[in-house]
Structures are given as structure tokens and as C-alpha cells.
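>>> Model the structure of this input:
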Amino acid sequence: MNQIAKVTEERQAARYDEPANQGDGLLGIIERLASNKSMDVDKFSAIVKIRADEQERLRRIEREDREDAARREWLAAFSAVQSEIGPIFRTNDNKHTRSKYADLADIERIVTPILTRHGFSTTSAPIACDLPGHIRMRLTLGHAGGHEKVYEDDFPLDAAGSGGTVNKTAIQAKGSTQTYARRYLKASALDLAFMDDRDGNAPPAPKDESNISQEQLAKLRETIDAADADVEKFCRFFRIEALPDLPAKEFDRAISMIGQRRARA
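Below you'll find the model as predicted:
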């Protein structure tokens, strides 16, 4: 049976504590030096600075040790999480493309209990975005030990359906885009794999499920618009819910097909 290696190495944090006897602390040193009437002012300032710098150095070492311990605890817990999360099954039917997809609820139902059990929490929120027509979403994956990782990406507003026509209000488009962004970021951060539900049959062999990048998506949209291609038929052909779901391995093929269609037009 495979057993996850747990981080056991610990570093003793160098703690800085002001001595109970104030005469041994920085203030005590200042008082003693100040009471010496023959003390040179410049020398007095230099001694005080050296002592203050030493205290700051000790505090910095303690802080860095705490951060390093939290980071190692995060990595050990994340390794345990990944060992427990299996593939996410696509259980929802897309009537337009006649394909299955996994929505945010499918992901949350599997990963949230596992993340919580190992001390993780996730928060998602839109943040300021300077790219017109896009929403920038931030996902924070934090751990009880104090370390966290932040993931961000920009997503075009989903105002149109698979046919390319606007079919949502501004509020609906924003909500739809945020939901998709949360699903996309969580799948990326946790390195999730997706596969179709085969009604209890043995799952198919693992395959590359990475989708096209935002740059590839922009080029794909431009190519489709230039060729006046039908987005709904395109999605149906590749058995995807929407253009962002196109597998990266199909990108070159898709661009070539659209180019050939444009040449024949």
C-alpha cells in the first residue's frame, strides 16, 4: 500500500523575547549609557543602532522560520489532498452539443470535503480588471497552518449562447462568467482530471484534458468571426459546452478546419 510521505523535519524558530529584567533589554542599555556623562553621543547612537538591528534580525529570522514551516505544512497537506481526489465525472448533459460536462457543483461535491479534512479553505472573488469586456477572478487556497496560494485569470464576459447571439442580461452574463471562472480556476489549482460517466463501466484510459489558453481562445474567436462560422455547430462537432472547453490538443485542428471553410466560401 502506498503511503504518503509526511514532512517530519522541523526547524526550531529563533524566538525573540525581551528579558524580564528590563536592565538587560534595549531600554536598560539606553538608560545605563545615558547616565554615563562621559559617553560620546555618536558612540551612544551607534551602540543603540547595533542593538536595535540585532533585535530586528532575530525577529526576522523567527518570522521566516514560521513562514517556512507553514509552507512545508501546506505542501504536505496538498500532497495528501491530491492522493485522495480522483477523476471528476461529467454528469450533466448539454442538449445543444449533445455532450456531458462537469459543473461547479460536481467539483465542489468531491473536493470540498477532502480539502476541509486536510485543513484547506478556498475563497473566490472578482477583482479589478483593466481588460475591457472581461472579469478577473481570484482564487485563494489557504491552509490552517498559515500559508496560502493565490491564482488569478481573466475571463471574457459570457453574454452569448453557443450560437453566438446575445441571450443574457448584463447581470446574467456576469454571474455565468464568475461561475465558469470559479470552476476553471479550481480545476487548474487542484490539477483536476475529468472523464465521462460510463454508467458503471470501467473508466477509459487517462487522456490529456487541458483546455485552450486565453490567448488561443481569443484567436479562435477571431478566426470563427472572420469565417462567419456557426459557433453552435463548431461546439457540437468537438462535443464541448462552449469555446473555452476546447481541448488544447484540438486547437490546431480547429483553426485548420475553419481556415479551410473560409477558403471554400
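
>>> going forward, measure contacts between C-alpha atoms and count neighbours the same way
Fine.

>>> helix or strand for the spatially most central residue of the chain, which one?
Nearest to the mean C-alpha position of the chain, counting by Cα atoms, centre = their mean, stands Tyr151 at 3.0 Å. Using DSSP states H and E, Tyr151 sits within strand 148-156.

>>> Counting by contacts, list what that strand packs against.
Here strand 148-156 touches strand 134-143, helix 170-189, going by 3 or more Cα pairs under 8 Å, 6 or more residues apart in numbering; DSSP states H and E.

>>> got a list of contacts for that strand?
Here strand 148-156 makes contact (Cα atoms under 8 Å, 6 or more residues apart in numbering) with 74, 129, 131, 133-142, 177, 181, 185, 189, 214.

>>> Distance from the chain centre to that strand, please.
Centroid separation for strand 148-156 versus its chain: 6 Å, with Cα atoms, centre = their mean, to the nearest Å.

>>> Likewise for stretch 171-187?
Computed by Cα atoms, centre = their mean, the chain-centroid distance of stretch 171-187 equals 14 Å.

>>> buried ones in that stretch?
Residues of stretch 171-187 classed as buried by neighbour count (16 or more other Cα atoms under 10 Å): Ala173, Lys174, Thr177, Gln178, Tyr180, Ala181, Arg182, Arg183, Tyr184, Leu185, Lys186, Ala187.

>>> in this protein, which spans are strands?
For the chain, the strands defined by DSSP state E cover 88-90, 92-94, 99-101, 120-127, 134-143, 148-156, 194-196.

>>> Looking at the ones you listed, spot the one closest to Arg60.
For the strands of the chain, proximity to Arg60 was assessed by Cα to Cα; strand 148-156 is nearest, at 19.6 Å.

>>> got the angle for the closest one vs strand 120-127?
Interaxial angle, strand 148-156 versus strand 120-127 (axes from the mean of the first three to the mean of the last three Cα atoms, to 10 degrees): 40 degrees.

>>> Flag every buried residue along strand 148-156.
Glu148, Glu152, Asp153, Asp154, Phe155, Pro156.

>>> mind checking the longest helix of the protein?
The single longest helix within the chain, with elements called by DSSP state H, is helix 41-84.

>>> Second input sequence below; structure requested for side-by-side comparison:
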Amino acid sequence: MSELTTVNSNQVAVQGDAGQVMASKILELAADPNFDVDKLERLMELQTRETERQATVAFSTAFAAMQSEIPTIAKAKSGNGSNYATLEDVVEITRPILNKHGFSLSFDTNTVLEKADEKSTNDYKGYVEIVAILLHKEGHKEKTTLLVPFDYSGSKKNNPAQAMGSSVSYGKRYTLCALLNIATRDDNDASAAWQHKKITAAQARGLSAKQAKLSDADKDSFDKWLLDDFKIDAIADIPQSAYNYIDGQLTAKLNAAKELETA
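As a prediction, the model looks like this:
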């Protein structure tokens, strides 16, 4: 436990992790009309820096754990002569992992439109600025930005709205992958192999430990669910692609049981 120790009537020494103790002490000192205002301001600045440091450490720790769970994502769609992973696929795969580790993702967009010259076949030209923002529950955030010109390829050549929409989707996909350091691969036999790859022994032990905490009725229900929905009768046979979903369901069951106990 961190502490703030009063040295004399106008000095405070910080020991260890300041945290909430520091904030509480500052409020106490602020209520004292005899306390030096300049010293109080310096204490508040110190508390702010400490809070930001703790938030940064929490972000880095959670980010490392989160990244280890994000799989390589298949390039399941073709377009403009190349294969790519769709924004929908990337979001669907990463969202439960982000939530599990206390992250939320948002995007800011800024569109710049310019009237095209007379020789252009398009009514407008311009670009979209996409900003992907990754926020951790402790308050620290990171972001990345990409400028994307309007995409007038194919049937979009005479439709500025479609051209802008395509660029926004493209920008979100690329900034998201860059922000989370996501790798993609061609959707071939390796994709099928990933779908059938089983969870690791460590993951199986973790799920088994959670299952052991369930009531007998919930254990039976869980086993039946695995058999009915996944055609498996053992935790060790759970496919890697279903691990995060099943882990989330087990955690939800345990939390619901705890709420009933405390109600």
C-alpha cells in the first residue's frame, strides 16, 4: 500500500505508489486554508503524473496479453486484383479479445471535399482522414492516423458517396490492423487448418478450472452445450477459433452464480 506521510505542516513525502491515497491526501490539504497554495499545486501535478504513469503501465501490460491472443486473420475477400481481410472479419475476431482485456476501439473521420476540375469525370475529389483510437479502461489511449484518397474505382467512378464510403472502410481496416499489429494471410488450406486447430494445454487447464467451479447442473448444461453446438465432448478438443467465445461464456456463468450468492 502506498502512503503519503506528512513531514511538517507544509511538506508531504510520497512513498511508493501514490494512487488514491495521494488524491485523498490532496483533498484533505486543500481544505486547510493555511496550507501553501503553490505546494498544493505541485502536489496535484505530481498526482496527475503518477495517475498517467499507472495508466500507461496498465495499458502496456494489458496490450501485451491481448496481442498474444489475436490470431493471424485470413484474407477472405478478393478485390482490385488482391486478397484482403474485411473490416467485418477483423472486428468480429478482435472485439471479444479487446473487451476481455479492458480495451475499447473508436474511429474519428474527417472528410475533405474539393470541386473537381472541368476535365475530371468525377463531381468531387478529396480524401478521408481516419483516426483509430484504442482506449484502455484505466484511461491511457493510443491512436494511429491514415489519409485515404477517395476510391473512384469500378462502379464508384461517378458516385462520390460510394467513393467516400469505400475509402472510410479501407482506412478503418488498415488503421485497426496497424494499431493492433494484426497480421493477415491468404485464405487457403492454412485457414482451414486454423479452424480445426485445438486449444493449447494451458488454455484447456484454464477452462477446466472454471468449469470445476460451476454447480453440477451448470456443468451438465455446459457439457451438453459443447456436444450440441460444437460436436465435442471434451474441453481439450475445443477448436482454437472458439476458445475466446467459450471462455467468455464460462466466465459469464461464474459471474452470474456469484451475483445470485450475494443477492
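
>>> one step back: output the strands of structure 1 in a markdown table; the columns should cover distance to Ala46 of structure 1.
Shown next, in a markdown table, are the strands of structure 1 (distance: least, Cα to Cα, whole Å):
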| stretch | distance to Ala46 of structure 1 |
| --- | --- |
| strand 88-90 | 63 |
| strand 92-94 | 71 |
| strand 99-101 | 68 |
| strand 120-127 | 47 |
| strand 134-143 | 43 |
| strand 148-156 | 40 |
| strand 194-196 | 64 |
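
>>> of all those, which lies closest to Asp68 of structure 1?
Across the strands of structure 1, closest to Asp68 of structure 1 is strand 148-156 (Cα to Cα), at 11.9 Å.

>>> what stretch of structure 2 does the closest one fall on?
Mapped onto structure 2 using TM-score structural alignment, strand 148-156 of structure 1 spans residues 141-149.

>>> how close does the matching stretch sit to structure 1?
Mean deviation of stretch 141-149 of structure 2 relative to structure 1 after superposition (mean Cα distance after the TM-score superposition for structure 1): 1.2 Å.

>>> One more: stretch 43-53 of structure 2?
Looks like 0.8 Å for stretch 43-53 of structure 2 (mean Cα distance after the TM-score superposition for structure 1).

>>> which parts of that stretch are buried?
Using 16+ other Cα under 10 Å as the test for burial, stretch 43-53 of structure 2 gives Leu43, Met44, Gln47, Glu50, Thr51.

>>> What's the second one aligned with over in structure 1?
By that I understand Met44 of structure 2. In structure 1, Met44 of structure 2 lands on Arg59 (TM-score structural alignment).

>>> my read: that match touches Arg15, true?
Yes. The criterion here is Cα atoms under 8 Å, and Arg59 of structure 1 meets it with Arg15 at 7.0 Å.

>>> Filter the contacts of strand 148-156 of structure 1 down to just the buried residues.
Buried members of the contacts of strand 148-156 of structure 1, counted by 16+ other Cα under 10 Å: 74, 134-142, 177, 181, 185.

>>> if we take those residues, which one ends up nearest to Phe89 of structure 1?
Closest to Phe89 of structure 1, out of all of those and judged by Cα to Cα, is Leu185, at 17.4 Å.

>>> For that closest one, what is the corresponding residue in structure 2?
So Leu185 of structure 1 corresponds to Thr175, using TM-score structural alignment.

>>> hang on, the earlier thing: looking at the helices and strands packed on strand 148-156 of structure 1, which is closest to Ile85 of structure 1?
When these are compared (using Cα to Cα), the closest one is helix 170-189, at 11.4 Å.

>>> The closest one: average distance to aligned residues in structure 2?
Helix 170-189 of structure 1 sits 0.6 Å off on average (mean Cα distance after the TM-score superposition for structure 1).

>>> What is that helix packed up against?
Contact partners of helix 170-189 of structure 1 among helices and strands, from 3+ Cα pairs under 8 Å, 6+ apart: helix 104-117, strand 134-143, strand 148-156.

>>> Save the ones you listed as TSV, and put in distance to Ala80 of structure 1 too.
Converted to TSV, these look like this (distance: least, Cα to Cα, whole Å):
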stretch	distance to Ala80 of structure 1
helix 104-117	9
strand 134-143	13
strand 148-156	16
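
>>> Can you tell me which of those is nearest to Ser45 of structure 1?
Among those, the nearest to Ser45 of structure 1 by Cα to Cα is strand 148-156 (40.6 Å).

>>> hang on, Ile88 of structure 1 packs against Ala102?
Yes. Under the criterion of Cα under 8 Å, Ile88 of structure 1 makes contact with Ala102 at 7.3 Å.

>>> Mind jotting down where the helices sit in the stretch 151-265 of structure 1?
In the stretch 151-265 of structure 1, the helices defined using DSSP state H, counting those that start in this stretch lie at 170-189, 214-227, 231-238, 251-264.
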